[in-house]
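Asker: A predicted structure for the sequence below; I have some questions about it.
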Amino acid sequence: MQGSRIFMISLFVISACTAVFSEGISVESSVYIKALGIYLLFACLYYHLRIISRNGNTSIDYGINYSLSIGLFTGPLGLLIFEVIYRFCVYFYKKHTKTEDPDEFFHTFYNIGSFVMSNSIAFYLFHLLSPLFKGVPFGFWVVMLLLITVTSLLSDLFLITVFKLTGDIKTKVEAIDFIKTRSVLDMGKIAFTNGLLLLFLKEGKWEMLISLFILNYLVSRSFLSKSQMLQNKIERDKFEQMAYTDFLTGVFNRAYMDKKMTELNQSDESLGIVVADIDKFKRINDSYNHAVGDQAIRHFADTLKSYLSKDDYLFRSGGEEFTIIMRFRTYEECLNLAQKIRKGVENSPFQADFKEESISISYTASFGLFYYSVNDLLSIEKAYVYADQLLLQSKEMGKNRLSSREEPAYLHRPAEAVLTNA
């Protein structure tokens, strides 16, 4: 931590000396004050449009930056004055709102130093390269792209040095991966925007300058609003998924089953409601432990899911009990599939770690299937009760069985039961 602070202060001191011992502000005082006021105003407006990313104990603000254009226009000293005023405005704002980092004071000096140093180098490169590209088509824009590339790389190198000193980056691979996170499209946008601003500054087109700032602000604000809306939707979807997902197995939980049943009650589908339960599950817990029992439940859920289509639903409706809603199938198809699943469970043992050994455990399951067409007289909740009763019947008849019942479409009462275990 001490090493990173020394680096931050050293970078500031070197950049300040570079600026102070430069040729001074390269434009008239009145022009500089006008440009400084406009840049400070919009820099403060743009501040809340930044994106914050954390790397270890340090937060990085990715925002709109136009230091290159004012640096090229006024020289390193003019840039230093702008950065000092702006960065300390940000510092006092963070202190006031209690959003500062633990090392915010040192980060302020680092931000001033890094931007002044990188853009001061760009200032001298600009005057060196401009004559060479004077006769080249779009030579000015080529130079701007080169300058943004240089300042971006310098900025990344400064940050990598800080992260290396704080221990947040330990290897060359991590450093290279950090550099790769920079967006080429963003670099292009910054190059062309700073180029236009520089041209407007040189020609004294203040209205065009302000208009470009306003346009960038409105566009950035619009994209930020859309990004926040999208992020909020993603978070809502994520929370909803968490609310409706069983954490042990990853399948839908009982809450989602109730929700989906309510929706299906409004349909006119023919459904196969299957309730399945692991046989003698308590014996697994007692013979081994609850961790092995959890593995049995996960294996059971995975086995059930492997037989279902994307239109079917699988829910964990109880401890070791699962409910399946089979859709778009005839009664015979549901019956055959349920029987296939039962046999699949019986013939697919799972591996578990117990007492430092890997053991293979077999188990069976019992099933109850109730098939009917959704109608006003028989809700899906009631159909689930019938399926659960059929499961109980399978248990009473010796387990590892499938008991099924169909309600014909023209009837509103259950037909005779069919018991199978073959």
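Answerer: Here it is on my side, so go on. Residues are numbered from 1 along each chain as shown.
Asker: When you work out contacts or count neighbours from here on, use the C-alpha atoms and nothing else.
Answerer: OK.
Asker: Show me what the biggest helix by length in the chain is packed against.
Answerer: Secondary structure of the chain per DSSP state H: the longest helix is helix 206-243. Under the contact criterion of 3 or more CA pairs under 8 Å, 6 or more residues apart in numbering; DSSP states H and E, helix 206-243 touches helix 29-46, helix 184-203.
Asker: where along the stretch 251-400 of the chain do the strands fall?
Answerer: According to DSSP state E, counting those that start in this stretch, the stretch 251-400 of the chain carries its strands in the segments 270-278, 313-316, 321-327, 350-354, 357-361, 365-373.
Asker: Save the ones you listed as CSV, and put in distance to Gly167 too.
Answerer: Below are the strands of the stretch 251-400 of the chain laid out as CSV (distance: least, CA to CA, whole Å):
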stretch, distance to Gly167
strand 270-278, 50
strand 313-316, 45
strand 321-327, 48
strand 350-354, 37
strand 357-361, 39
strand 365-373, 53
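Asker: Tell me which of these lies nearest to Leu129.
Answerer: Among these, the nearest to Leu129 by CA to CA is strand 313-316 (65.7 Å).
Asker: so what does that closest one touch, helix or strand wise?
Answerer: Judged by 3+ CA pairs under 8 Å, 6+ apart, strand 313-316 is in contact with helix 254-264, strand 321-327.
Asker: List the contacts of the shortest one.
Answerer: Outside strand 321-327, the residues that touch it by CA atoms under 8 Å, 6 or more residues apart in numbering are 269-278, 301, 311-317, 334.
Asker: ends of stretch 41-60, how far apart?
Answerer: Terminal residues of stretch 41-60 are spaced 22 Å apart (CA to CA, to the nearest Å).
Asker: Just the residues contacting that stretch, thanks.
Answerer: Applying CA under 8 Å, 6+ apart, the contact partners of stretch 41-60 are 61-65, 86, 90, 101, 168, 213, 217, 220-221, 224.
Asker: again, but for stretch 109-123
Answerer: Contacts of stretch 109-123 (CA under 8 Å, 6+ apart): 8-9, 11-16, 18-19, 67-68, 71-72, 75-76, 79-80, 83-84, 87, 147, 150-151, 154-155, 158.
Asker: coming back round to it: please indicate which of the contacts of stretch 41-60 has the highest neighbour count?
Answerer: Counting neighbours by other CA atoms under 10 Å, the top entry in the contacts of stretch 41-60 is Phe213, with 21 neighbours.
Asker: ok, that one - contacts?
Answerer: Phe42.
Asker: what do you get for Phe223?
Answerer: By CA under 8 Å, 6+ apart, the contact list for Phe223 is empty.
Asker: Now, of the contacts of stretch 109-123, which are buried?
Answerer: Neighbour counting by 16 or more other CA atoms under 10 Å classes 8-9, 11-13, 15-16, 18-19, 67-68, 71-72, 75-76, 79-80, 83-84, 87, 147, 150-151, 154-155, 158 among these as buried.
Asker: Got another one to weigh against that:
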Amino acid sequence: MWRARIFDFILFFSALAIAVHSRSLEVHTNLFLKALFLFWVFSTLYHHLRVVKKTGSTNVDYGISYSLSFGIFAGPLGLFIFETIYRFTIFFNRKRTKTADPEEFWDTFYNIGSFSLAYSAAYYLYNLLLPFFEPLPLGFWILLFLLVVVSSFLIDTFLICIFRILGDVNSVRDALDFYKSRSLTDMGKTALTNGLLLLFIHDAEWGTLVALFLLNYLVSLSFYSKSQSIQDKYERDKFEQMAYTDFLTGINNRAYMDLKIAELSQTEEYIGVVVADIDKFKSINDNYNHSIGDQVIRHFTKTLKNYLNANDSLFRSGGEEFTLFLRNRSYSQCVDLVERILRGVENSTVEVEFASEIVSISYTSSFGLYFYKISDQVPLEKGYIYADHLLLESKQDGRNRITAVNGCVDAGKTVLVNN
């Protein structure tokens, strides 16, 4: 961390040296103070709309910066004054609201130095290249866009140096990926905004300048609100997914099964309710360990999923117990499917590492299948209970078998044994 702090101060004092070397402001003091106040107010106001992205251990703020136009207008000294006032305003505001990072104070010197250096370079390039671009059609705007690209490259380079010191960037590819994260659309927006600000401030059109700041703020606020809504929805969906997903297998859990039962209970469709589990699963845990047992459960899950289609549902309803809802099938089709699953499980093995050796584990499974038409008299919850009882019969009758009942006709039980 101390090397990062040294780099921060190298940037800061380099920017300070350039500011002092420039000796004076590029504009009259009264004009500078008016512009400084406006840029400070709206930059501070706009700051909470910036997008923050976590890169390794560092937070990176993205958003439109007004420093390019102010730097070209006021020169390196004026730019350094603006960046110092603005960055420390943000720091003290974050301290006040208790949102400051632990290293926020030292990072403030980095922000002052990096932005002052980047936009001071843009200032010198602007004065050097303007005579060449001015005669060209849209030459001013092409030059502004070029300056945004150059200053963005410099700022990204400073960040990459920090990331390299902190260990967040470890290869050339990482650095190139960071450079590529810049959006040409965002750079074009920055060039347009700063170009208009520069034109208005040179002509001292204060009303138009304020109107542009307000327009930019309102547009940014709108985009920020939409972005927050999308982020909030994503987080809600992610939380819901976590709440309804089994952490071991990645399929839906019992809580989601209860929701699905409530949903399907409103229908009157024919459905095959299957409850299945792994035979003698406790002996697998006892003979090996629970980690091996988890691998067997995941293998069983994958096997079950391979036989299902998009209309079917699979849930982990207990430790090694799973529930399947088979839809849009006849009774005989449900029986045939479960029989194929039964055989598929018995004929497969799980390759695991145990005691520094690769071990093949074979296992079997048992199933209870209840097929019927959902109704008010027999809701899906009751159909699940019937299927669970049929699974128990399969276990009691010797395991590795299916016990099935067609609840739509009085046909008794069907017992299929995998011999």
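Answerer: Cool, got the structure. These numbers were taken from a predicted model, which means no experiment stands behind them.
Asker: Export the helices and strands packed on strand 313-316 of structure 1 to a markdown table and append columns for mean neighbour count and distance to Met208 of structure 1.
Answerer: As requested, those are exported to a markdown table (neighbours: other CA atoms under 10 Å; distance: least, CA to CA, whole Å):
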| stretch | mean neighbour count | distance to Met208 of structure 1 |
| --- | --- | --- |
| helix 254-264 | 15 | 56 |
| strand 321-327 | 23 | 63 |
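Asker: In a markdown table: those, plus distance to Gln393 of structure 1.
Answerer: Below are these laid out as a markdown table (distance: least, CA to CA, whole Å):
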| stretch | distance to Gln393 of structure 1 |
| --- | --- |
| helix 254-264 | 22 |
| strand 321-327 | 15 |
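Asker: For Asn289 of structure 1, find the nearest of these.
Answerer: Across these, closest to Asn289 of structure 1 is strand 321-327 (CA to CA), at 18.6 Å.
Asker: what about that closest one, how far off from structure 2?
Answerer: With mean CA distance after the TM-score superposition for structure 1, strand 321-327 of structure 1 departs from structure 2 by a mean of 0.6 Å once superposed.
Asker: Give the aligned range of that strand in structure 2.
Answerer: Matched against structure 2 by TM-score structural alignment, strand 321-327 of structure 1 falls on residues 321-327.
Asker: Helices of the stretch 51-200 of structure 1, residue ranges please.
Answerer: Using DSSP state H, counting those that start in this stretch, the helices of the stretch 51-200 of structure 1 run over 67-74, 76-97, 104-129, 139-166, 172-180, 184-203.
Asker: right, so of these, which gets closest to Ser403 of structure 1?
Answerer: Counting by CA to CA, Ser403 of structure 1 lies closest to helix 172-180 out of the helices of the stretch 51-200 of structure 1; the figure is 58.1 Å.
Asker: buried stuff in the closest one?
Answerer: Judged by neighbour count (16+ other CA under 10 Å), helix 172-180 of structure 1 contains these buried residues: Ala175, Ile179.
Asker: That one: average distance to aligned residues in structure 2?
Answerer: Following superposition, helix 172-180 of structure 1 is found to deviate from structure 2 by 2.3 Å on average (mean CA distance after the TM-score superposition for structure 1).
Asker: still on that earlier bit, for the helices of the stretch 51-200 of structure 1, which one ends up most surrounded?
Answerer: Across the helices of the stretch 51-200 of structure 1, averaging neighbours per residue (mean count of other CA atoms under 10 Å) puts helix 67-74 on top, at a mean of 24.
Asker: on contacts alone, who are the packing partners of that one?
Answerer: Contact partners of helix 67-74 of structure 1 among helices and strands, from 3+ CA pairs under 8 Å, 6+ apart: helix 76-97, helix 104-129, helix 184-203.
Asker: For the ones you listed, give me a markdown table that also has distance to Phe370 of structure 1.
Answerer: Below are the helices and strands packed on helix 67-74 of structure 1 laid out as a markdown table (distance: least, CA to CA, whole Å):
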| stretch | distance to Phe370 of structure 1 |
| --- | --- |
| helix 76-97 | 61 |
| helix 104-129 | 66 |
| helix 184-203 | 58 |
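Asker: out of these, which comes closest to Gln231 of structure 1?
Answerer: helix 184-203 (20.2 Å).
Asker: compared with structure 2, how much does the helix or strand hosting Arg405 of structure 1 deviate?
Answerer: For Arg405 of structure 1, the host element (DSSP states H and E) is strand 402-406. Superposed on structure 2, strand 402-406 of structure 1 shows a mean distance to its aligned partners of 1.1 Å (mean CA distance after the TM-score superposition for structure 1).
Asker: just the angle between that strand and strand 365-373, please?
Answerer: With axes from the mean of the first three to the mean of the last three CA atoms, to 10 degrees applied, the angle from strand 402-406 of structure 1 to strand 365-373 works out at 10 degrees.
Asker: Chain neighbours aside, what residue packs nearest to Glu279 of structure 1?
Answerer: Check again: residue 279 of structure 1 is Asp, not Glu. For Asp279 of structure 1, ignoring the flanking residues on the chain, the nearest one in space by CA to CA, 6 or more residues apart in numbering is Ala365 at 4.9 Å.
Asker: give me every residue that touches that neighbour.
Answerer: Counting by CA under 8 Å, 6+ apart, Ala365 of structure 1 makes contact with Ala276, Asp277, Ile278, Asp279, Arg342, Val345, Glu346, Lys399, Asn400, Arg401.
Asker: Could you rerun that using 6 Å?
Answerer: Asp277, Ile278, Asp279, Asn400 (CA atoms under 6 Å, 6 or more residues apart in numbering).
Asker: From Lys164 of structure 1, how far off is it?
Answerer: Relative to Lys164 of structure 1, and taking CA to CA, Ala365 of structure 1 is found at 56 Å.
Asker: now do Leu392 of structure 1
Answerer: 64 Å.
Asker: Report the spatially closest residue to Gly272 of structure 1, excluding sequence-adjacent ones.
Answerer: Of all residues not flanking Gly272 of structure 1 in the chain, Tyr371 sits nearest, at 4.3 Å (CA to CA, 6+ apart).
Asker: Could you verify my assumption that Tyr372 of structure 2 touches Cys408?
Answerer: Yes. Counting by CA atoms under 6 Å, Tyr372 of structure 2 sits close enough to Cys408 to count as a contact (5.2 Å).
Asker: Which one of the helices and strands packed on helix 206-243 of structure 1 lies nearest to Asn232 of structure 1?
Answerer: helix 29-46 (21.6 Å).
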